[in-house]
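[1] Generate a structure from the sequence data that follows.
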Amino acid sequence: MTRLLTAVLVASTLVSAPAWARLKVDDKASLWPRASMVDKIDFTDRMGKAMHALSPDLDSRYFMHCLEETTNIGDTKDLRLDDMVRTCLSLHAREAADPE
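    All right, here's what the predicted structure looks like:
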């Protein structure tokens, strides 16, 4: 009985958060809407930490909002997540240059 319970717990842990499911910058942008919230948070945290030196406004919240908006607006076709991150950086630069 203990072996069965241990096996079920290990299997459920592996299924719920597999390491190979982590979003990477070279993944297709079309994966974003279907990704788990944990994967999205992990990805935006990494982007926020990497880009925070460019501007304090480039944090995980900014990337979460921007990626949600840009990937859900239209057909991303063959775009990758790094294309979407560059788009977010471009939008941020444009907003910083032209504050309204």
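
[2] can we go C-alpha only for contacts and neighbour counts from here?
    OK.

[3] Where does L91 sit, in terms of helix or strand?
    helix 81-97 (DSSP states H and E).

[4] and that helix, what other elements does it pack with?
    Packed against helix 81-97 by the contact rule (3 or more Cα pairs under 8 Å, 6 or more residues apart in numbering; DSSP states H and E) you find helix 60-73.

[5] Counting by contacts, list what the helix it packs on packs against.
    helix 37-51, helix 81-97.

[6] here's the other one to compare against:
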Amino acid sequence: MLKKLTLILFFVFGAPSIAEARLTVTDKLSAYRHASSADRIDLATRLGKSFSALSPGLTRDYFIKCLEETVNIGDPRDLELDEAVRLCVAAQRGAGEE
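    Predicted coordinates for the structure are as follows:
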């Protein structure tokens, strides 16, 4: 249910600006690792706008921190950003239940 809601929220709120953005959730984590700070902040801003309706803790700053940690820990291999975003959403949701 959460997975479907997340995708719906993203496409409703985030999809219109994807064409203008350099990073998208279908990019590989390696692309995020090599992207400029401005592109990373742009992606995190769009994610924060899309997901803040799901939970107030899912802000731009949260996504910046979470994606940085996810990308810099271990070998991202061929994982896509949407998988990292799902992990970030799940981690924030889990932290809120404690």
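
[7] re the thing from before, okay, the helices and strands packed on helix 60-73 of the first structure, which one's buried deepest?
    Most buried of these, by mean neighbour count (mean count of other Cα atoms under 10 Å): helix 37-51, with a mean of 17.

[8] with the second structure superposed, average distance for that one?
    Superposed on the second structure, helix 37-51 of the first structure shows a mean distance of 0.3 Å to its aligned residues (mean Cα distance after the TM-score superposition for the first structure).

[9] How far off centre is that helix?
    Helix 37-51 of the first structure sits 5 Å away from the centroid of its parent chain (Cα atoms, centre = their mean, to the nearest Å).

[10] Distance of the residue nearest the centre of the second structure relative to R22 of the second structure?
    Among the residues of the second structure, the one closest to the centroid is V85, at 3.7 Å (Cα atoms, centre = their mean). For V85 of the second structure, the distance to R22 of the second structure equals 17 Å [Cα to Cα, to the nearest Å].
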